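# Have a look at this fold, sequence not included:
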C-alpha cells in the first residue's frame, strides 16, 4: 500500500486528479507491486500512465525508484523525509505528504507555492517571515 501511495503522488505532480485516478486504476489492474513494475518495460509502463503530465520522465523515475526500493528497502519505501527525497522524482513537498499518508507521521508541511503566493498577496504573512528553504536544506 505504501508503494501505491508513493506512485500516486509521483503521478499527481502537474496532473489533474481525474487523470491520476485513471492512471492509478490502470496500474492496479496491471499489478501495482514492486515486482510487477520491475517486470514491466518502459514502453508498457508509459502506456499505463499516459496522459499524466511529464509521463516520459515519470516512467524513468518510477522504474529507477522501484529498483532502489527493491535493492535498498526490501520493496518498501523509506520511513523518513531525508531518504524519500533521494528517490528520483520525489521532492520535499511530496516526501512530507508521503510521510503523512503512508506512514501516518507528520514530518512537516508540504509547502505550496500558490498557497504562499496568495497568502503573501493577501498580506496574511510578510515575505521576510517565511524561510526560503527548509531548515534541513530542502
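Sure thing, it's come through. Values in this document were obtained by computation on a predicted structure and should not be read as measured data. Residues are numbered from 1 along each chain as shown.

# all contacts plus neighbour counts: C-alpha atoms, from now on.
Fine.

# what helices or strands is the helix or strand harbouring residue 11 leaning on?
Using DSSP states H and E, residue 11 sits within helix 2-12. Here helix 2-12 touches helix 17-30, helix 55-73, helix 92-103, going by 3 or more Cα pairs under 8 Å, 6 or more residues apart in numbering; DSSP states H and E.

# second one coming, line it up with the first:
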C-alpha cells in the first residue's frame, strides 16, 4: 500500500483529471432516481454495458416502483437474466419497489441510511445515487477506486470504508463531487488491474506505484 499523498500533489492530480474530463459521468443508463437505484444495484458483479443492455427495455416499461411491482419478479427476470445473480437481484428489485411504494410514497429517499435499508442496496450503491442524483459529495468506492487509491497513494486504505474516508479527508473539497467518477474511469481504462497503461497515464510522474509498466 502506498503512503497517503500530500495536499499539493493531490491538487495537481485532480486538476489534471478535471482538465482531461471536466464533467465525468457514470456509465449506467437511467432516467430518474429510481432507475438509477435499480441500475446500480444490478451492476454488482456485472459490467455497466451488460446492465445497460438488460435495462434498455426494462426501463421503458417499468421506470417507477409501481410499474416494477406490476411487472412482477418473473417479468423482471425475463429482462435481466443475462446479468449475473439475476434471480436474487430480481427478488431485491421487487422487494425494494414494494418498500418504496409502501413506506416512501413511491419516491427514492435521499439519505444514506434510508437507501442502505433497501434490499440489494449497499453503501456503494447509496453513495452513487446520492452523488449522481442529488449532487452530494458522496464517494462510491468500487474495486477500481480501491486499486487506484492504494497503488497510487491518492487514497490508500485497508478496506473500502478506509479508502472512502481517505477521499473525504484528503482530496481538496472543490474536487470532491466528481472525485469518484475520475478515479473509476482512471481505473477502468488506464490503471487496469493486470497491466496498467502507465505510458498513457497523465499522472504517471506523481503516482507512487513502484512497478510501472513501460
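Cool, got the structure. Because the structure is predicted, anything quoted here is derived from the model rather than measured.

# coming back round to it: residues in the second structure aligned with the helix holding residue 11 of the first structure?
The counterpart of helix 2-12 of the first structure in the second structure, counting by TM-score structural alignment, spans residues 33-43.

# do stretch 75-88 of the first structure as well
Stretch 75-88 of the first structure lines up with residues 106-119 of the second structure when matched by TM-score structural alignment.

# For residue 45 of the first structure, see how far away residue 9 of the first structure is.
From residue 9 of the first structure across to residue 45 of the first structure, the span is 16 Å (Cα to Cα, to the nearest Å).

# for residue 69 of the first structure, that is, sorry about that
In terms of Cα to Cα, residue 69 of the first structure sits 17 Å off from residue 45 of the first structure.

# higher neighbour count, these two?
residue 45 (23 against 18; other Cα atoms under 10 Å).

# wait, what's in contact with that one?
Shown in contact with residue 45 of the first structure (Cα atoms under 8 Å, 6 or more residues apart in numbering): 37, 59.

# so where is the helix or strand hosting it in the second structure?
Under the criterion DSSP H and E, the helix or strand holding residue 45 of the first structure is helix 42-49. Alignment of helix 42-49 of the first structure against the second structure: residues 73-80, by TM-score structural alignment.

# How far off centre is the matching stretch?
Distance of stretch 73-80 of the second structure from the chain centroid (Cα atoms, centre = their mean, to the nearest Å) equals 23 Å.

# how about that stretch: buried residues?
73, 76, 77, 79, 80 (16 or more other Cα atoms under 10 Å).

# Redo these as CSV? Include distance to residue 7 of the second structure.
Rendered in CSV, the data for these read as follows (distance: Cα to Cα, whole Å):
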residue, distance to residue 7 of the second structure
73, 49
76, 47
77, 47
79, 46
80, 44
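
# Quick check, residue 168 of the second structure in contact with residue 176.
Yes - Residue 168 of the second structure is within contact range of residue 176, at 7.2 Å (criterion: Cα atoms under 8 Å).

# Pick out whichever of those two has more residues nearby.
Legend: neighbour count by other Cα under 10 Å for residue 168 of the second structure and residue 176, higher for residue 176 (20 against 17).

# what about the more buried one, is that helix, strand or coil?
helix (DSSP: H, G, I helix; E, B strand; the rest coil).

# I'd say it and residue 137 touch.
Yes - using Cα under 8 Å, residue 176 of the second structure is in contact with residue 137, at 5.5 Å.

# residues bridging contact with the two, i.e. touching both?
Counting by Cα under 8 Å, 6+ apart, nothing touches both residue 176 of the second structure and residue 137.

# Name the nearest residue to residue 89 of the second structure, ignoring sequence neighbours.
Nearest non-adjacent residue to residue 89 of the second structure, counting by Cα to Cα, 6 or more residues apart in numbering: residue 42, 6.5 Å away.

# rewinding a little: nearest to residue 111 of the first structure, out of the helices and strands packed on helix 2-12 of the first structure?
Among these, the nearest to residue 111 of the first structure by Cα to Cα is helix 92-103 (5.8 Å).

# For the closest one, name the packing helices and strands.
Against helix 92-103 of the first structure (3+ Cα pairs under 8 Å, 6+ apart) you get helix 2-12, helix 81-84.

# and that helix, how far from the second structure on average?
Once fitted to the second structure, helix 92-103 of the first structure is off its aligned match by 1.0 Å on average (mean Cα distance after the TM-score superposition for the first structure).
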